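Novice: Give me the fold of what follows.
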Amino acid sequence: MHHLDRPQGRIAYDLFGAGNGGRLVVCVPGMFDHRASFRFVAERLADAGHRVAVMDLRGHGDSDTTFEAYTNRAAATDAIALAEGLDGRDVVMVGNSFGGAAVTIAALERPDLVAGVVLISPFLRTAPTGPAMKLLQRLLVARPWAPWTVAAFYASLHKGRVPEGHREQKARIVAMLRPADRFRAVRATIFGPNEEVLTAPGLRAKALVMVGEQDPDWADPRAEAEWAASVIDGAVEMVPESGHYAQSQRPDVVAAGVLRLIAEVGADA
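Specialist: Prediction:
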């Protein structure tokens, strides 16, 4: 594990293939997730000769809880800083869920740095929620049961194939939510003023949207994937046997998609 120093704290990240000479890939997970969800994809990309940095969000995993902002834009600035700190050029960024919006914002802000984005089940827009759903969301993250209810909800989003090490990953989520300061940071991420990305004028990065065929976050996962792809002018790939976390449920499919995008970026270099 490594740490990236930021103005108000540190971001934890793992680096795979540190000595490789290929593309730098920066992976950003979703809210209430741990960077370990990208470990299988990162290993495959490193085996293919690339460097892969997998970060924790602010207040998540082993990142600090001392930040003032926990938004998707804040995560975008961290991803940019991480890419710069690792001397990345024509970087490919991969984001899941909340992280999908973060890497899109990063690509819009730094077209000179980010050459490609892969969005896995991205939340580029906020799903409409009524009063009952809002109440349910707040009950889900209320103390003292939040570590277990959030972990159970996290598990329910894994429709399809059960990932290797799924029990250990759920244990990471529970452990992450137990300390009061970390719980507050995760809660701030969930209910923060996160930005929607409804248009992407000037986006230069090559783009791919990958959504699990069984993703329970949307009544029609393919329709959401196609909408997201229309925003970023990207291709769509539906991931079989997968829910919301294709990077851990089908790392073989996701890694292959990222490698194809890397090849496209290289062809245009």
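Novice: For the rest of this, base every contact and every neighbour count on C-alpha atoms.
Specialist: Fine.
Novice: so where's the longest helix in this structure?
Specialist: helix 251-268 (DSSP state H).
Novice: And the contacts of that one?
Specialist: Applying C-alpha atoms under 8 Å, 6 or more residues apart in numbering, the contact partners of helix 251-268 are 23, 40-42, 44-45, 90, 92, 115-116, 118, 206-208, 210, 239, 246-247.
Novice: Please repeat the previous calculation with a cut-off of 6 Å.
Specialist: With contact meaning C-alpha atoms under 6 Å, 6 or more residues apart in numbering, helix 251-268 is reached by 40, 41, 247.
Novice: Which parts of the stretch 151-269 of the chain are strands?
Specialist: Along the stretch 151-269 of the chain, counting by DSSP state E, counting those that start in this stretch, strands occupy 206-212, 235-239.
Novice: The shortest one vs helix 251-268, what angle?
Specialist: Here strand 235-239 runs at 160 degrees with respect to helix 251-268, directions being taken by axes from the mean of the first three to the mean of the last three C-alpha atoms, to 10 degrees.
Novice: chain center to strand 235-239: distance?
Specialist: On the basis of C-alpha atoms, centre = their mean, to the nearest Å, the separation between the geometric centre of strand 235-239 and that of its chain is 16 Å.
Novice: can you pull the contacts of residue 31?
Specialist: So residue 31 contacts residue 98 (C-alpha under 6 Å, 6+ apart).
Novice: same thing but at 10 Å, please
Specialist: Shown in contact with residue 31 (C-alpha atoms under 10 Å, 6 or more residues apart in numbering): 56-60, 70-72, 96-99, 186-190.
Novice: So which of those residues sit within helices?
Specialist: Using DSSP H, the contacts of residue 31 in helices are 72, 98, 99, 186, 187, 188, 189, 190.
Novice: What separation is there between the fifth one and residue 132?
Specialist: With the distance defined as C-alpha to C-alpha, to the nearest Å, residue 187 ends up 19 Å from residue 132.
Novice: Tell me which of these two has more neighbours.
Specialist: Counting neighbours by other C-alpha atoms under 10 Å for residue 187 and for residue 132 shows that residue 187 has the greater number, 20 against 8.
Novice: residues touching that one, list them.
Specialist: 31, 32, 59, 70, 138, 141, 142, 146, 177, 181.
Novice: let's see this one next to it:
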Amino acid sequence: MTEFLTVEHGTIAYDVTGTGPLVVLAPGMGNTRDAYRFVTPRLVAAGYRVAVADLRGAGESSAAWPSYTRTDIAGDLVALIRHLGGPAVLVGHSISGGAATIAAAQAPDLITGVVELAPFTKTQTFKLGDLGHAGYRKGTIRLAGTMMGRLSSWTKYLEGAYPGKKPADWTTYLAGVEADLRRPGRMKALQGMTKSTPADAGAQLGNVRCPVLVVEGSLDPDWADPKAEGEAIVAALPAGLGRLAMIEGAGHYPHAQYPDEVVALMLSFLQANARA
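Specialist: A predicted model of the protein is given here:
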């Protein structure tokens, strides 16, 4: 059942299932909380209380917000964890990976561990040679189209972001994404997120005090070298706190393409870092 938390400027929609230590899941931009449809039941079955939130501007959360930065999203997530009693392990995908970094740095009493799935957590560096990587080049072009408000660019981006193996419900899922983004204000929110910079998250990496698991897909088209991106995030964290895991064959959505592998990594991390 959907619940709503009122924060400054709007409401955040979320649902909670299961009992046990708290795990909060935050999707990436352009997604609703059903992005974790393959992950949530597995975590609940393993003995965790799982909260999944819609980001500001997405799903059942309020549509219109003054801004859509990672710092904004972090504040929403911290408010939710505090509302649910905390502490929690916070899982963030893509833009929410950066937001999770900020949340962990700003609320160390509430967050005992962070899992970042294909995160945009640091300012991107561009090299001319990167354009020789076909997937990276196409993804960049399609994200630019999304930034200009073209829904078709986003759906084409998603096609490329799931290289090879797609979820069994892919056609239905993609139709749901498109339907949500056609609702008033939702595409504007997605545009706002595409225009936000990860510099605020990168600036907080050195201030994180809890363990961090970074998960990257080996075929993620958002980076010419996904492994190098993950290694750079780990290197920017305080020594010994970060660990990188690669999912071979996965793109930008490893938790939807390879949920068994991702959940196995998460459960190992949770066993060490989740607190009742």
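Novice: Can you tell me the SS state at residue 6 of the second structure?
Specialist: strand (DSSP: H, G, I helix; E, B strand; the rest coil).
Novice: any idea how far residue 80 of the second structure is from it?
Specialist: For residue 6 of the second structure, the distance to residue 80 of the second structure - C-alpha to C-alpha - is 9 Å.
Novice: what sits in contact with each of these two?
Specialist: 12, 13.
Novice: out of those two, which sits in the busier spot?
Specialist: residue 80 (22 against 14).
Novice: In contact with that one, which residues?
Specialist: With C-alpha under 10 Å, 6+ apart, residue 80 of the second structure has these contacts: 4, 5, 6, 7, 12, 13, 14, 24, 51, 53, 74, 86.
Novice: again, but for residue 127 of the second structure
Specialist: Contacts here follow C-alpha under 10 Å, 6+ apart; on that basis residue 127 of the second structure touches residue 224.
Novice: Quick check: it vs residue 225 of the second structure, distance?
Specialist: Distance, residue 127 of the second structure to residue 225 of the second structure, by C-alpha to C-alpha: 11 Å.
Novice: Equivalent analysis for residue 273 of the second structure, please.
Specialist: Separation of residue 273 of the second structure from residue 225 of the second structure (C-alpha to C-alpha): 29 Å.
Novice: Those two: who's more crowded?
Specialist: Remark: of residue 273 of the second structure and residue 225, residue 273 carries more neighbours, 18 against 15, as counted by other C-alpha under 10 Å.
Novice: which residue in the first structure lines up with the more buried one?
Specialist: Following TM-score structural alignment, the counterpart assigned to residue 273 of the second structure within the first structure is residue 265.
Novice: quick one, helices of the stretch 101-250 of the first structure?
Specialist: 131-140, 146-156, 166-177, 180-191, 221-232, 246-249 (DSSP state H, counting those that start in this stretch).
Novice: could I get those as CSV with distance to residue 198 of the first structure?
Specialist: CSV is the format used below for the helices of the stretch 101-250 of the first structure (distance: least, C-alpha to C-alpha, whole Å):
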stretch, distance to residue 198 of the first structure
helix 131-140, 22
helix 146-156, 26
helix 166-177, 30
helix 180-191, 19
helix 221-232, 6
helix 246-249, 23
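Novice: Point out the most buried one among the ones you listed.
Specialist: Comparing these by mean neighbour count (mean count of other C-alpha atoms under 10 Å), helix 246-249 ranks first with a mean of 28.
Novice: Give the aligned range of that helix in the second structure.
Specialist: Under TM-score structural alignment, the match for helix 246-249 of the first structure is residues 254-257.
Novice: Identify the residues contacting residue 220 of the second structure.
Specialist: Counted by C-alpha under 10 Å, 6+ apart, residue 220 of the second structure has contacts 118, 135-136, 139, 160-163, 226-227, 247-254.
Novice: Mind doing that once more with 7 Å?
Specialist: Listed by C-alpha atoms under 7 Å, 6 or more residues apart in numbering, the contact partners of residue 220 of the second structure are 161, 226, 250, 251, 252.
Novice: Can you find the partner of it in the first structure?
Specialist: So, by TM-score structural alignment, residue 220 of the second structure is matched to residue 215.
Novice: Tell me how far its match lies from residue 161 of the first structure.
Specialist: Residue 215 of the first structure is 12 Å from residue 161 of the first structure, by C-alpha to C-alpha.
Novice: any idea how far the most centrally placed residue in the second structure is from residue 118 of the second structure?
Specialist: What sits nearest the mean C-alpha location of the second structure, by C-alpha atoms, centre = their mean, is residue 93, with 1.5 Å. Distance, residue 93 of the second structure to residue 118 of the second structure, using C-alpha to C-alpha: 6 Å.
Novice: Likewise for residue 208 of the second structure?
Specialist: 18 Å.
Novice: cool, residue 15 of the second structure as well?
Specialist: From residue 15 of the second structure to residue 118 of the second structure the distance is 23 Å (C-alpha to C-alpha).
Novice: same check, this time on residue 203 of the second structure
Specialist: 18 Å.
Novice: More neighbours: which of the two?
Specialist: More crowded of residue 203 of the second structure and residue 118, by other C-alpha under 10 Å: residue 118, with 30 against 15.
Novice: Give me the aligned partner of residue 127 of the first structure over in the second structure.
Specialist: Residue 127 of the first structure maps onto residue 124 in the second structure, by TM-score structural alignment.
Novice: nope, residue 190 of the first structure is what I meant
Specialist: Aligned partner of residue 190 of the first structure by TM-score structural alignment: residue 194.
Novice: excluding its backbone neighbours, what's nearest that match?
Specialist: Closest residue in space to residue 194 of the second structure, ignoring its immediate chain neighbours: residue 147 at 5.7 Å, by C-alpha to C-alpha, 6 or more residues apart in numbering.
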